[in-house]
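Participant: could you work out the structure for the sequence below:
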Amino acid sequence: MFSLQNKKAVVTGGGSGIGRAIATLFAKKGAELHIIDLSIESAQETVDEIQKTGGKVFSYACDVANQKEVIATFEKIGNIHILVNNAGIAHVGNVENTMEADFDRVMNINVKGVYNCLHAAIPKLRHAEGGVIVNMASIAAWVGIPDRFAYSTAKGAVMAMTLSVAKDFMSENIRCNSISPARVHTPFVDGFITKNYPGKEAEMFEKLSKSQPIGRMGKPDEVAALALYLCSDEAGFITGCDYPIDGGFIKLNN
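Facilitator: A predicted model of the protein is given here:
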């Protein structure tokens, strides 16, 4: 079950964290991986790991917020069967103290970046006679989270784009779903805590871990397993859905 043999998959932000876990798992399941990241260097560890296990992998330096770069990159890749829109950044702040430059930066990467990849990928999926898209949303699109104004706005847009694409391209055998993780322990999270809570890293890690009712953060491999299912033929009856993977955060946090 869940084989990706003879499938060509693109994963954005595949150099670390959730993206890396998705890329390596998909490669183990037989997919040919194409990793898009801000630099070749940032994707190299993932490339090395996949190559060690005999997987086929390629990497591309590309700023997903730059449409010309994205279109050129997808032209190099050619027809695809799977797109995982994983690249994204976080931001701390409410609507009052979020500056315009910060808001624009989050929108450019988390919203325009997803749009750019969708825009470039749809023709490639069509030429492959259909395929699957998974967009990385967030629990921040479902519930109010303090000081996440720009991030929540962006992830709400990602969820809406997922529904729009699923509706528009259903007749062309293109499925589109999203995943909404709660906090997942990645180097990104460690860097986020260090940057925003200097001197209180251990305290904040514990606090953020316990904010999930299950009592811990998620693991990248757990998100990757869900992405694998959604991109497999076994999920062929699923489109236009969002899947929280949140340790009970949305419905049990009371």
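
Participant: please make it C-alpha for all contacts and neighbour counts, starting now.
Facilitator: Fine.

Participant: list the contacts of residue 29.
Facilitator: The contact partners of residue 29, taken as CA atoms under 8 Å, 6 or more residues apart in numbering, are 2, 3, 4, 5.

Participant: try residue 37
Facilitator: Here residue 37 is in contact with 12, 13, 14, 15, 43, 59, 60, 61, 62, 63, 87 (CA under 8 Å, 6+ apart).

Participant: out of the residues you listed, the closest to residue 208 would be?
Facilitator: Nearest to residue 208, judged by CA to CA, of the contacts of residue 37 is residue 87 at 21.8 Å.

Participant: the helices in the chain, which residues?
Facilitator: Ranges of helices within the chain are 17-28, 40-52, 67-77, 100-106, 113-127, 149-168, 187-196, 201-210, 220-231, 249-252, based on DSSP state H.

Participant: any idea which of those helices gets closest to residue 243?
Facilitator: When those are compared by CA to CA, helix 220-231 sits nearest residue 243, at 8.5 Å.

Participant: between that closest one and helix 17-28, how many degrees?
Facilitator: Helix 220-231 and helix 17-28 meet at an angle of 60 degrees, taking axes from the mean of the first three to the mean of the last three CA atoms, to 10 degrees as the criterion.

Participant: run through the neighbouring helices and strands of helix 220-231.
Facilitator: Other helices and strands packing on helix 220-231, by 3 or more CA pairs under 8 Å, 6 or more residues apart in numbering; DSSP states H and E, are helix 17-28, strand 131-136, strand 174-181.

Participant: so which bits of it are buried?
Facilitator: For helix 220-231, the neighbour count (16 or more other CA atoms under 10 Å) marks 220, 221, 222, 223, 224, 225, 227, 228, 230, 231 as buried.

Participant: one more sequence to fold, the one below, so I can look at both together:
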Amino acid sequence: MSELTGLRALVTGGAAGIGLATAQLLATSGAQVAVLDLAPDDLPAGLRAYQADVTDDISVRSATDAAADALGGIDILVNNAGIGAIGSVEDNDDAQWHRVLDVNVLGMVRATRAALPHLRRSERAAIVNIGSIAATAGLPQRALYSASKGAVLSLTLAMAADYVREGIRVNCVNPGTADTPWVGRLLDQADDPAAERAALNTRQPMGRLVTADEVAAAIVYLASPAAASVTGTALAVDGGMQGLRLRPAGQ
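Facilitator: Take a look at the predicted model:
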């Protein structure tokens, strides 16, 4: 990861959870890092903070240009900003569908459009989109969220095809259920948080939730020159949830 020295990275939704873990790992690996977030407060030393709302194109363009000016350019864009949703297709109204798709899909579109002029000036340009196991596996009570992350997966492939000849690599990381503040809040709302956590642990073949640091490591690999021949790829960091079909324990 020493190859990141001298590179400039922009992380959306980088003030907490997977985004913050990624921003910190990029920085400790040698990159200069700017964070775009609705509330980029109290960031660790070494991370540049820029307030932006990914549903507002002007806000995103202004913050991206300011970050690029401060960093001297952008080599890496991590499209991490996103929100969750719970329910079947019957449970979320049109306004919530519009809101989640606006953040999770169009937010990536806006950030990418804003960063592309800067990425085109880089010799080691990379974009990493944050997807989800929900894009490739049917999960209960995640209809809206799954639809948004399925769109992210397809968007990643289309972007990779569009920009490969310009030297801009585009990949995505599909985490399993990660131990993040958002998941923690969901667990706190459950009737039996301990039982719900145990159920989530059991759902992943490795028997535990994915950590934010593990997801960050995958993101940083795909963003780094070490992955120079990797584009149009979805890297699962899900404890085997998507690919493994295990017998019940003891059989």
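
Participant: TM between them?
Facilitator: The TM-score (TM-score structural alignment, normalised by the length of the second structure) is 0.93; 242 aligned residues with a CA RMSD of 1.3 Å.

Participant: hmm, back to that, turn the helices and strands packed on helix 220-231 of the first structure into TSV, columns for mean neighbour count.
Facilitator: Below are those laid out as TSV (neighbours: other CA atoms under 10 Å):
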stretch	mean neighbour count
helix 17-28	24
strand 131-136	26
strand 174-181	25
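
Participant: of all the ones you listed, which one comes closest to residue 213 of the first structure?
Facilitator: Proximity to residue 213 of the first structure (CA to CA) singles out strand 174-181 among these, at 13.6 Å.

Participant: which bit of the second structure covers the closest one?
Facilitator: The aligned range for strand 174-181 of the first structure in the second structure is 168-175, by TM-score structural alignment.

Participant: correct me, but residue 134 of the second structure touches residue 152?
Facilitator: No. Under the criterion of CA atoms under 8 Å, residue 134 of the second structure makes no contact with residue 152, lying 10.7 Å away.

Participant: the helices and strands packed on helix 220-231 of the first structure: which one's closest to residue 148 of the first structure?
Facilitator: Comparing these against residue 148 of the first structure with CA to CA, the closest turns out to be strand 174-181 (14.8 Å).

Participant: between helix 113-127 and the closest one, find me the angle.
Facilitator: Using the same axes, to 10 degrees: strand 174-181 of the first structure against helix 113-127 is 150 degrees.

Participant: mean distance between strand 174-181 of the first structure and the second structure after superposition?
Facilitator: Here the mean offset of strand 174-181 of the first structure against the second structure after fitting is 0.3 Å, by mean CA distance after the TM-score superposition for the first structure.

Participant: please identify the most buried of the helices of the first structure.
Facilitator: A comparison of the helices of the first structure by mean neighbour count, using mean count of other CA atoms under 10 Å, puts helix 17-28 on top with a mean of 24.

Participant: chain center to that one: distance?
Facilitator: Distance of helix 17-28 of the first structure from its chain centroid, counting by CA atoms, centre = their mean, to the nearest Å, is 11 Å.

Participant: and that helix, what does it pack onto?
Facilitator: Helix 17-28 of the first structure packs on strand 8-12, strand 32-37, helix 40-52, helix 220-231, going by 3+ CA pairs under 8 Å, 6+ apart.

Participant: would a markdown table of these with distance to residue 202 of the first structure be doable?
Facilitator: Output for those, formatted as a markdown table (distance: least, CA to CA, whole Å):
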| stretch | distance to residue 202 of the first structure |
| --- | --- |
| strand 8-12 | 30 |
| strand 32-37 | 29 |
| helix 40-52 | 26 |
| helix 220-231 | 20 |
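
Participant: looking at those, spot the one closest to residue 208 of the first structure.
Facilitator: Closest of these to residue 208 of the first structure is helix 220-231, at 16.0 Å (criterion: CA to CA).

Participant: contacts for the closest one?
Facilitator: Outside helix 220-231 of the first structure, the residues that touch it by CA under 8 Å, 6+ apart are 2, 17-19, 21-22, 25-26, 82, 132-134, 177, 179, 181, 184-186, 235, 238, 245.

Participant: counterpart of residue 126 of the second structure in the first structure?
Facilitator: Correspondence of residue 126 of the second structure to the first structure, assessed by TM-score structural alignment: residue 132.

Participant: please disregard the earlier target; I meant residue 84 of the second structure.
Facilitator: Mapped onto the first structure by TM-score structural alignment, residue 84 of the second structure lines up with residue 90.

Participant: was I right to think its match contacts residue 105?
Facilitator: No. In this structure residue 90 of the first structure lies outside contact range of residue 105 using CA under 8 Å: 9.9 Å.

Participant: for residue 60 of the first structure, give its distance to residue 174 of the first structure.
Facilitator: Distance, residue 60 of the first structure to residue 174 of the first structure, by CA to CA, to the nearest Å: 24 Å.

Participant: now swap in residue 180 of the first structure and tell me
Facilitator: Separation of residue 180 of the first structure from residue 174 of the first structure (CA to CA) stands at 20 Å.

Participant: the nearest residue to residue 183 of the first structure once chain neighbours are set aside: how many residues sit nearby?
Facilitator: Leaving aside its chain neighbours, residue 183 of the first structure sits nearest to residue 217 (5.4 Å; criterion: CA to CA, 6 or more residues apart in numbering). The local packing of residue 217 of the first structure (other CA atoms under 10 Å) involves 22 other residues.

Participant: tell me the contacts of residue 217 of the first structure?
Facilitator: Residues counted as contacts of residue 217 of the first structure (CA under 8 Å, 6+ apart) are 182, 183, 184, 185, 208, 209, 210, 247.

Participant: map it onto the second structure.
Facilitator: By TM-score structural alignment, residue 217 of the first structure lines up with residue 209.

Participant: and residue 153 of the first structure, by the same measure?
Facilitator: Aligned counterpart of residue 153 of the first structure in the second structure: residue 147 (TM-score structural alignment).

Participant: does its match touch residue 137 like I think?
Facilitator: No. Counting by CA under 8 Å, residue 137 is not a contact partner of residue 147 of the second structure; they are 11.2 Å apart.

Participant: thinking residue 2 of the first structure is in contact with residue 236, fair?
Facilitator: No. Judged on CA under 8 Å, residue 2 of the first structure makes no contact with residue 236 at a distance of 11.1 Å.

Participant: common neighbours of these two, please.
Facilitator: With contacts defined as CA under 8 Å, 6+ apart, no residue is adjacent to both residue 2 of the first structure and residue 236.

Participant: may I have the residues that are in contact with the nearest residue to the match of residue 84 of the second structure once chain neighbours are set aside?
Facilitator: Once flanking residues are discounted, residue 90 of the first structure sits nearest to residue 151: 6.0 Å by CA to CA, 6+ apart. Taking CA under 8 Å, 6+ apart as the criterion, residue 151 of the first structure is in contact with 90, 91, 92, 106, 140.

Participant: thank you, goodbye.
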